[in-house]
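Asker: With the input below, show me the fold.
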Amino acid sequence: MFIRNERSIKEFMQNYPIVSTLVIIHLVLWFIIDFLGLQIGLAIRDIGIGSNFLVAQGEYWRLFTPIFLHGDLMHALFNSFSLVLFGPALEQMLGKPKFLFAYFGAGLIGNIATYIFEPLLYVHLGASGAVFGLFGIYIFMVMNRKHLIDQSSAQMISTILIISLIMTFLRSNINIYAHLFGFIGGFIIAPLVLKNVRPYSPWRNQRRRYRDDDEIQFDPNRWRKKRWLPQKVRQHLIWIIIGILAVIGLLSRFF
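Answerer: Below you'll find the predicted structure:
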């Protein structure tokens, strides 16, 4: 479920338009706000950043807009990478409307918890709560919908969740309540969005192309084309990812 078999970025974007759009929004907003420092970007940040004080003043959209914003490049890349890794399978399984509902619903629950439990002057931004909501859906599958997730994927997502939760408490400047309640929100939303869904299948994304005479085009060299990653790397991808997450978590404590 978490190993990408797409042959190009274009194919990935065609198969998973919602995930692709969210990642593009993350990076574009970071580019115009932090890299270019454009006035319009700074205005977007000021209008969208999560602020408990301003929410208390009636600016309720700030419970939603922080999901699109990030504090720096590493923050944006980390959440975008997590979304690319864990989002595609759910986007295919749930379909676009239910995926959007689950993703933003979990993020909203995490931000509401932040408003309730954090001090009035607390400010925050980031998509981490929504990403943890995806973890919540997967864990619900592991516990209650075992036919929707294979054993290796179940072990992978459980391991990554444990490491992510540990890092949540070890790293500084982390919105702990958004992470925890984003996960809880995803778990609660899961039975609503998983009803009548089919397990993830990479073959479902393969579109048959027809000639004008309705004959199916077939590329005899298709299976010989190189994948994005060598086979040995793909086989140990989970441990590579875990190592990267661990290194990032440790480095973030010193920089």
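Asker: okay, CA-based contacts and neighbour counts for the rest of this
Answerer: Will do.
Asker: Okay, and the most centrally placed residue in the chain sits in which element?
Answerer: The centroid of the chain falls nearest to residue 83 when counting by Cα atoms, centre = their mean (2.5 Å). Residue 83 is part of helix 73-94, with elements assigned from DSSP states H and E.
Asker: The next helix or strand after that helix - contacts with which helices or strands?
Answerer: Using DSSP H and E, the next helix or strand after helix 73-94 towards the C-terminus is helix 96-117. For helix 96-117, the packing partners by 3 or more Cα pairs under 8 Å, 6 or more residues apart in numbering; DSSP states H and E come out as helix 52-56, helix 128-144, helix 176-193.
Asker: now those in JSON lines, with distance to residue 90 and mean neighbour count?
Answerer: Shown next, in JSON lines, are the helices and strands packed on helix 96-117 (distance: least, Cα to Cα, whole Å; neighbours: other Cα atoms under 10 Å):
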{"stretch": "helix 52-56", "distance to residue 90": "31", "mean neighbour count": "17"}
{"stretch": "helix 128-144", "distance to residue 90": "8", "mean neighbour count": "25"}
{"stretch": "helix 176-193", "distance to residue 90": "10", "mean neighbour count": "23"}
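Asker: would you turn those into JSON lines with distance to residue 31?
Answerer: Listed next are the helices and strands packed on helix 96-117 as JSON lines, based on distance: least, Cα to Cα, whole Å:
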{"stretch": "helix 52-56", "distance to residue 31": "25"}
{"stretch": "helix 128-144", "distance to residue 31": "19"}
{"stretch": "helix 176-193", "distance to residue 31": "24"}
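Asker: re earlier: which helices and strands does the helix holding residue 83 pack with?
Answerer: On a contact count with 3+ Cα pairs under 8 Å, 6+ apart, helix 73-94 meets helix 17-30, helix 128-144.
Asker: Not counting the following helix or strand past the first one itself, show me its contacts.
Answerer: Right, helix 17-30. Proceeding N to C from helix 17-30, the next assigned helix or strand is helix 39-48, under DSSP H and E. The contact list for helix 39-48, computed with Cα atoms under 8 Å, 6 or more residues apart in numbering, reads 29, 32-33, 61-62, 65-66, 69.
Asker: hmm, back to that, indicate which one of the helices and strands packed on helix 96-117 is closest to residue 94.
Answerer: For residue 94, the closest of the helices and strands packed on helix 96-117 is helix 176-193, at 6.5 Å, according to Cα to Cα.
Asker: to compare against the first, here's another:
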Amino acid sequence: MFIRNESFYSFRRSYPIITILVAIHLILFIWMNFLPGGRSILAIGIGNNLAVAYGEYWRLITPIFMHIGIGHVIFNSFSLVIFGPALERMLGKFKFLLVYLLTGIIANIATFYLGNPYMQHLGASGAIFGLFGLYVYFVIYRKDLIDSANSQLVITILLIGLVMTFVNSNINVLAHLFGLIAGAALAPLILIGVKPYYASRVVADDGPPTFDPDRWQKKRVTNKRIKKGLWIGFAILVAAGILARLF
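Answerer: Coordinates of the predicted model:
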């Protein structure tokens, strides 16, 4: 589910919503940091609790797409590329975009009501934790949608992510927690009629049944890849913590 081996062209065709979201992240990041008018875009779109209180409700949505630090935009975009494709394939483009936006908005609403009145914030982390909320629901209630190895990977990455949420002082804790809760809460409705990731792929099988003598070797290779994915995920999150402190 989480091992990416597509080319850029095939990834773009298979996961158009994720491709568009990452493109928006990067375009806005470049614009805000390096192009004329970027600071105005930042000022207009950043999450600002005081401004929301005065009726600027678009600020509950726009921060989901905005990042100001290089480590922030790279980590969130990379997380979306790794953990989003399985959900876009399983849910379909509309449902995936809906849950991504809803969890991000709910995270920002929680930040508005429970955070400091003068707090400013931005980033896709709330929406990404919303995706993890769906995966947590898989692990607990819909084991038919995820295998045990990927369940272990999800829980491991999530635990590390939660630890980092509380360790780093510049993290929007409320957005992370309520994004996660929102994803799990929406899961029962979002997952109606959803098939497992492997079942959502189109497999051509026009020939007669055949015996594959290498099937056990292939399984061992797959297990090695999953273990490698665990370590890669761990390394990514540790690196993100370092980058968060630097930027």
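Asker: quick one on the thing from earlier: buried only: go through the contacts of helix 39-48 of structure 1 for me.
Answerer: Buried subset of the contacts of helix 39-48 of structure 1 (neighbour count, 16 or more other Cα atoms under 10 Å): 29, 32-33, 62, 65-66, 69.
Asker: List the buried residues for the lengthiest helix in structure 2?
Answerer: Once structure 2 is assigned using DSSP state H, the helix that runs over the most residues is helix 215-246. Of the residues in helix 215-246 of structure 2, 226, 229-230, 233-234, 236-237, 240-241, 243-244 count as buried by neighbour count, 16+ other Cα under 10 Å.
Asker: Tell me how far that helix lies from the chain's centre.
Answerer: Centroid separation between helix 215-246 of structure 2 and its chain, computed with Cα atoms, centre = their mean, to the nearest Å, is 16 Å.
Asker: now for the helices and strands packed on helix 73-94 of structure 1, which one comes closest to residue 97 of structure 1?
Answerer: helix 17-30 (9.5 Å).
Asker: between the closest one and helix 96-117, how many degrees?
Answerer: Orientation check (axes from the mean of the first three to the mean of the last three Cα atoms, to 10 degrees): helix 17-30 of structure 1 against helix 96-117 gives 50 degrees.
Asker: Helix 17-30 of structure 1 against structure 2, how far on average?
Answerer: In the superposition with structure 2, the average deviation recorded for helix 17-30 of structure 1 is 0.5 Å (mean Cα distance after the TM-score superposition for structure 1).
Asker: what's the first-to-last distance across stretch 204-222 of structure 2?
Answerer: End-to-end distance for stretch 204-222 of structure 2: 21 Å, by Cα to Cα, to the nearest Å.
Asker: before we move on, what about stretch 199-215 of structure 2?
Answerer: Stretch 199-215 of structure 2: ends 19 Å apart by Cα to Cα.
Asker: what's in contact with stretch 84-92 of structure 2?
Answerer: 1-2, 15, 17-18, 95-96, 131, 190-191, 194-197, 200-201.
Asker: Name the nearest of those residues relative to residue 47 of structure 2.
Answerer: Proximity of the contacts of stretch 84-92 of structure 2 to residue 47 of structure 2 (Cα to Cα) peaks at residue 131, which lies at 20.7 Å.
Asker: tell me the angle of the helix holding residue 83 of structure 1 relative to helix 176-193?
Answerer: Compare the direction of helix 73-94 of structure 1 with that of helix 176-193 by the same axes, to 10 degrees and you get 10 degrees.
Asker: and helix 73-94 of structure 1, which stretch of structure 2?
Answerer: Helix 73-94 of structure 1 corresponds to residues 70-91 in structure 2, going by TM-score structural alignment.
Asker: Please point out which parts of the matching stretch sit buried.
Answerer: 70-77, 79-81, 83-91.
Asker: one step back: redo the helices and strands packed on helix 73-94 of structure 1 as JSON lines? Include distance to residue 208 of structure 1.
Answerer: Formatted as JSON lines, the helices and strands packed on helix 73-94 of structure 1 follow (distance: least, Cα to Cα, whole Å):
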{"stretch": "helix 17-30", "distance to residue 208 of structure 1": "19"}
{"stretch": "helix 128-144", "distance to residue 208 of structure 1": "30"}
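Asker: Looking at the ones you listed, which is nearest to residue 52 of structure 1?
Answerer: Closest to residue 52 of structure 1 of the helices and strands packed on helix 73-94 of structure 1 is helix 128-144 (Cα to Cα; 16.0 Å).
Asker: can you name the residues of structure 2 that that closest one overlays?
Answerer: The aligned range for helix 128-144 of structure 1 is 125-141, by TM-score structural alignment.
Asker: just how off-centre is the matching stretch within its chain?
Answerer: 9 Å.
Asker: Contacts for that stretch, please.
Answerer: 64, 76, 79-80, 83-84, 87, 99-105, 107-108, 144-146, 151, 154-155, 158, 175-187.
Asker: rerun that using 6 Å as the cut-off
Answerer: Residues from elsewhere that reach stretch 125-141 of structure 2 (Cα atoms under 6 Å, 6 or more residues apart in numbering): 100, 103-104, 107, 151, 175-176, 179-180, 183-184, 187.
Asker: Mean per-residue distance, that stretch versus structure 1.
Answerer: Averaged over the aligned pairs, stretch 125-141 of structure 2 sits 0.3 Å from structure 1 after superposition, using mean Cα distance after the TM-score superposition for structure 1.
Asker: Next: stretch 96-113 of structure 2.
Answerer: Per the superposition on structure 1, stretch 96-113 of structure 2 and its aligned residues are separated by 0.6 Å on average (mean Cα distance after the TM-score superposition for structure 1).
Asker: Please state the offset of that stretch from the chain centre?
Answerer: 12 Å.
Asker: same deal with stretch 234-247 of structure 2?
Answerer: Centroid separation for stretch 234-247 of structure 2 versus its chain: 16 Å, with Cα atoms, centre = their mean.
Asker: Ok, stretch 185-192 of structure 1 next?
Answerer: 16 Å.
Asker: start and end residues in structure 2 for that stretch, please.
Answerer: Against structure 2, the aligned range for stretch 185-192 of structure 1 is residues 182-189 (TM-score structural alignment).
Asker: Average offset of the matching stretch relative to structure 1?
Answerer: Relative to structure 1, stretch 182-189 of structure 2 is 0.6 Å off (mean Cα distance after the TM-score superposition for structure 1).
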